[in-house]
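K.L.:
I'll drop the sequence and a predicted model, then ask my questions.
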Amino acid sequence: MNKSLKPHVTLAVITATALLLAACGEEEADGADAATPTAAQDTRRIINVEVVTLQTQDFRDVIRLTGTVAADREVMVSAEAGGTVAEILVDKGTAVTTGQILVRLDDDLLEAQRNDARAQAKLAEELWTRIGKLFEEDGIGTESEYLQARYTAESATARYALMEERLQRTTIRAPFDGIFDTRLVEIGSVVAPGQAVGSVVDVDPLKVTAGVPERYAADVVVGAAAGVSFSDLDVTGTASVSYVGARVHSGNRTFPVELSLETPVAGAKPQMVADVTLQRRLISGAIVVPRQALVRTEDGYAAFVVESASAATAVARQVTQGPSANDRVVITAGLSAGDRIVVVGQHQVADGDLVRIVGE
């Protein structure tokens, strides 16, 4: 009887063991399935970032140029007559006024000729007066004698005036108020007619000259506001466009402009370099972002926008850039007012990453 029961006991034990193992397997599987979401959540990285919320604002689009300071007027003063320099009455660097004598040439010979011409003119005038009186009142003499005396007197007077003018040309004067900036002659120098003896510059006010690329031809007009800065002096000033050139330079494709400084700039001198910002236009309601918020991509540039649904997620958006100034860029497409964009940590995140906003 014991022999007949043995196979049945063994089969029961095997069946029970199999059921126990299956039950344990299901419990382990259920435990593994329950642990899976937790493990996935633990492996997703969360990156700390700082954000700014975009708002519309006005943006001044400017043209940046490098200009040169110039005197309002500058001329080379030349001798109208030839001769030897006899006197230099003004030292270089001295302020002068209109008509002030700068240099005088030796005029002894011309002065003697002028005096002779004056005497001849006076004599001829007296003879004409006497002959005219005798001819008109007493009928003495002929008309031809009277006319001859008249023409002689007029010729002598003209010669005297000519000699006086030549004598005046030996004196070289300042053409306007300014600074006698350079002197090119010394006492005893022989100068020819038209030879420069020095220069006079008018530095009150100063102006700035610059070349503007031709693509901005429609944007620059007389009266446009501008800013001027001098890095060597660490000062800035305001200016306005006073002249716009009518032609484009064929070499560098720029047209000239001149700007009048509206406020004096202490220490500024002609030929100094100045940084010029010309206001091109005012863009109202623009979306403006810090330049560092943009990340270069294969398709251009993108900004990371933090979207809050169930969790804060960084989403990459391709953007289209407009004009820029300093560290600010106008975005013409891709972003809207109210977007929160990453400005710190943008190079550590990828599209779809979870982020933690700090600094708010």
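P.N.:
Thanks, I have the structure now.
K.L.:
hey, let's count contacts and neighbours off CA atoms from now on
P.N.:
Noted.
K.L.:
ok, residues contacting stretch 338-352?
P.N.:
For stretch 338-352, the external contacting residues (C-alpha atoms under 8 Å, 6 or more residues apart in numbering) are 47-55, 290, 292-293, 295, 303-307, 313-316.
K.L.:
I'd say G194 and M76 touch.
P.N.:
No: checked against C-alpha atoms under 8 Å, the pair G194 and M76 is beyond contact range at 10.2 Å.
K.L.:
ok, the two, which is more surrounded?
P.N.:
M76 (16 against 12; other C-alpha atoms under 10 Å).
K.L.:
my guess is the more buried one contacts Q195, does it?
P.N.:
No: counting by C-alpha under 8 Å, M76 stays clear of Q195, with 9.3 Å between them.
K.L.:
Next one: the residue most central in space within the chain from V69, what distance?
P.N.:
Residue closest to the average C-alpha location in the chain (C-alpha atoms, centre = their mean): V276, at 1.8 Å. Between V276 and V69 the distance, using C-alpha to C-alpha, to the nearest Å, works out to 11 Å.
K.L.:
which strands and helices sit next to the longest strand seen in the chain?
P.N.:
The strand spanning the most residues in the chain, taking DSSP state E as the definition, is strand 56-78. Secondary structure elements in contact with strand 56-78, counted by 3 or more C-alpha pairs under 8 Å, 6 or more residues apart in numbering; DSSP states H and E, are strand 196-213, strand 273-290, strand 312-325.
K.L.:
contacting residues for R169?
P.N.:
By C-alpha under 8 Å, 6+ apart, the contact list for R169 reads A79, E80, A81.
K.L.:
putting a second one here so we can go through both:
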Amino acid sequence: MKSTIYKFIALVLFSTLAIACGSSPAGDKQAQLDSLKQQQASIKEKIELLEKEIALENPTATVVKAKDVGAMEVTTRKFDYYVQTQGRVEAENNIMLSAKGMGVVTQVYVKEGQSVAKGQTLAQIDNSVLVKNIESMKSQLELVTTVFERQKNLWEQKIGTEVQYLQAKTNKESLEKQIAGLNEQNEMTKIKASVAGTIDEILVKVGENIAPGMPAARIVNTTELKLTASVSEAHVTAIKTGNKVIVSIPELKKDIEARVTFVGKNIDMLSRTFPIEVSLPYYEDLRPNMSAVIKVVFQTEPNAITVPINIVQELNGEKIVFVVQSDGKNTVAKKRVVTILGVYNGLAHVTGVAAGEKVVTVGYQGLSDGQFIKL
């Protein structure tokens, strides 16, 4: 059988040389090269076939050189299916503060980037007239209160008339209400933080006129962040509150695991998407308006057969891997057609191979069906 191989090789080589020599020296050299390569591939294929036949007829023969490969055993594992979309980081508390009073700004007490507490005064509108009126009324209130206390004592002793007592009481209560009203107006001249957070923008300056409703400052609380995104209506039944989410922040080169906290009920007429929100854990470098890629897990296969996606090759329109087969004497690589059900994190969930089988993971390039291998 071995002599048959050599005779076959010699015959092919002789034919090849005859063809090459018969060509015109000025002929198409590229065509000759292509022809020789085709013949070389054909020779290689026929040699491999003959070597396999020899090995089967005589297992002790040393004709075939096995290819060194690496392999891994196929196991089952949990595999997540997800839908991927784009999202944006937002602050739970991103508040634009506006003025409640009218007047000239006399003081700005904070700077951009400064942390502030809830209720802290950020800026002051001119309140000098109000303060004077309040002080004047407080002086009047002292007098009216003294008169009321005396009338009350007299009335309790049955001295004086009830009208005098009631008049003194009314005067006192009226002034107290007026002072309370002025104090409320005075509070409206102060621009205060409605939540704790960081001053992101200051929109007023000392000396500027401001009116009710005009924006004065923006406060952002970066300790409570969320991610907002839109998901195709095709997944409306799969995405639910509590679904696991993998959030990838390109700027931070970080993946964050979180959960869906809100699923919108309304489908956008133009984009045919619905909104979702994801509550994010605190990270120092996480900022509002950062972009993110989110993967929402909508199905989990607990016992999936997975293989590295890079070992799956395409041949004649089919996805294939090579599995290791051994009869105790010879070990060969067998082509196995697989179907990819899903891909995630470098792994493919497939059908076509079984747990416990070994798939070739190193040296799979260039393997042919039935080729002898060595692990």
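P.N.:
Arrived safely. Note that the coordinates shown come from a computational prediction; the quantities given were computed from them, not determined experimentally.
K.L.:
Superposed, how do the two chains score by TM?
P.N.:
Taking TM-score structural alignment, normalised by the length of structure 1 as the basis, the two superposed chains have a TM-score of 0.73; 318 aligned residues with a C-alpha RMSD of 3.5 Å.
K.L.:
how big is the offset of whichever helix or strand comes after the longest strand of structure 1 relative to structure 2?
P.N.:
For strand 56-78 of structure 1, the succeeding helix or strand toward the C-terminus, using DSSP states H and E, is strand 83-88. Strand 83-88 of structure 1 differs from its equivalent in structure 2 by a mean of 0.7 Å after superposition (mean C-alpha distance after the TM-score superposition for structure 1).
K.L.:
Tell me which residues of the following helix or strand past strand 83-88 of structure 1 come out buried.
P.N.:
Remark: after strand 83-88 of structure 1, the chain's next helix or strand is strand 94-96, criterion DSSP H and E. By neighbour count with 16 or more other C-alpha atoms under 10 Å, strand 94-96 of structure 1 contains the buried residues V96.
K.L.:
how about strand 94-96 of structure 1, aligned to which bit of structure 2?
P.N.:
Under TM-score structural alignment, the counterpart of strand 94-96 of structure 1 in structure 2 spans residues 114-116.
K.L.:
Other residues contacting that stretch?
P.N.:
A193, A196, G197, T198, I199.
K.L.:
Make JSON lines out of these and add neighbour count, distance to C21 of structure 2 and secondary structure.
P.N.:
Written out in JSON lines, the entries for those read as follows (neighbours: other C-alpha atoms under 10 Å; distance: C-alpha to C-alpha, whole Å; DSSP: H, G, I helix; E, B strand; the rest coil):
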{"residue": "A193", "neighbour count": "23", "distance to C21 of structure 2": "94", "secondary structure": "coil"}
{"residue": "A196", "neighbour count": "18", "distance to C21 of structure 2": "90", "secondary structure": "coil"}
{"residue": "G197", "neighbour count": "23", "distance to C21 of structure 2": "87", "secondary structure": "strand"}
{"residue": "T198", "neighbour count": "21", "distance to C21 of structure 2": "85", "secondary structure": "strand"}
{"residue": "I199", "neighbour count": "21", "distance to C21 of structure 2": "86", "secondary structure": "strand"}
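K.L.:
Pick the one among these closest to K7 of structure 2.
P.N.:
Compare each of the contacts of stretch 114-116 of structure 2 with K7 of structure 2 using C-alpha to C-alpha and the shortest gap goes to T198, at 86.8 Å.
K.L.:
Could you report the distance from the closest one to Q107 of structure 2?
P.N.:
Using C-alpha to C-alpha, T198 of structure 2 is found at 19 Å from Q107 of structure 2.
K.L.:
for V220 of structure 2, same thing?
P.N.:
22 Å.
K.L.:
Neighbour count: those two, which is higher?
P.N.:
The neighbour count for V220 of structure 2 versus Q107, taken as other C-alpha under 10 Å, is higher for V220 (25 against 16).
K.L.:
Not including adjacent chain positions, what is the nearest residue to the aligned residue in structure 1 for I199 of structure 2?
P.N.:
When the structures are aligned by TM-score structural alignment, the residue of structure 1 matched to I199 of structure 2 is F180. Among residues not flanking F180 of structure 1 along the chain, V200 sits closest, at 4.6 Å (C-alpha to C-alpha, 6 or more residues apart in numbering).
K.L.:
In structure 2, what sits opposite the one you found in the alignment?
P.N.:
Residue-level alignment of V200 of structure 1 against structure 2, with TM-score structural alignment as criterion, gives I219.
K.L.:
contacting residues around its match?
P.N.:
Contacts for I219 of structure 2 were tallied using C-alpha under 8 Å, 6+ apart; they are 93-97, 193, 195-201.
K.L.:
again, only this time at 10 Å
P.N.:
With contacts defined as C-alpha atoms under 10 Å, 6 or more residues apart in numbering, the neighbours of I219 of structure 2 are 91, 93-97, 112-116, 193-202.
K.L.:
How about V103 of structure 1?
P.N.:
Contacts for V103 of structure 1 were tallied using C-alpha under 10 Å, 6+ apart; they are 77-79, 85-90, 170-174, 183, 185-187, 197-198.
K.L.:
State the distance from it to T94 of structure 1.
P.N.:
Applying C-alpha to C-alpha, one obtains 13 Å for the distance of V103 of structure 1 from T94 of structure 1.
K.L.:
what do you get for D107 of structure 1?
P.N.:
From D107 of structure 1 over to T94 of structure 1 the distance is 25 Å, taken as C-alpha to C-alpha.
K.L.:
Ok, R173 of structure 1 next?
P.N.:
Computed as C-alpha to C-alpha, the R173 of structure 1 to T94 of structure 1 distance reads 14 Å.
K.L.:
go on, Y146 of structure 1?
P.N.:
In this structure, Y146 of structure 1 and T94 of structure 1 are 56 Å apart, going by C-alpha to C-alpha.
K.L.:
Equivalent analysis for V197 of structure 1, please.
P.N.:
As defined by C-alpha to C-alpha, V197 of structure 1 lies at a distance of 15 Å from T94 of structure 1.
K.L.:
next one: L335 of structure 1
P.N.:
61 Å.
K.L.:
How about the secondary structure of the residue of structure 2 positioned farthest from its centre?
P.N.:
No residue in structure 2 sits farther from the centre than I159, which is 81.1 Å out by C-alpha atoms, centre = their mean. Using DSSP: H, G, I helix; E, B strand; the rest coil, the structure places I159 of structure 2 in coil.
K.L.:
Does Y216 of structure 1 touch R280 like I think?
P.N.:
Yes: contact status for Y216 of structure 1 versus R280: in contact at 8.4 Å, counting by C-alpha atoms under 10 Å.
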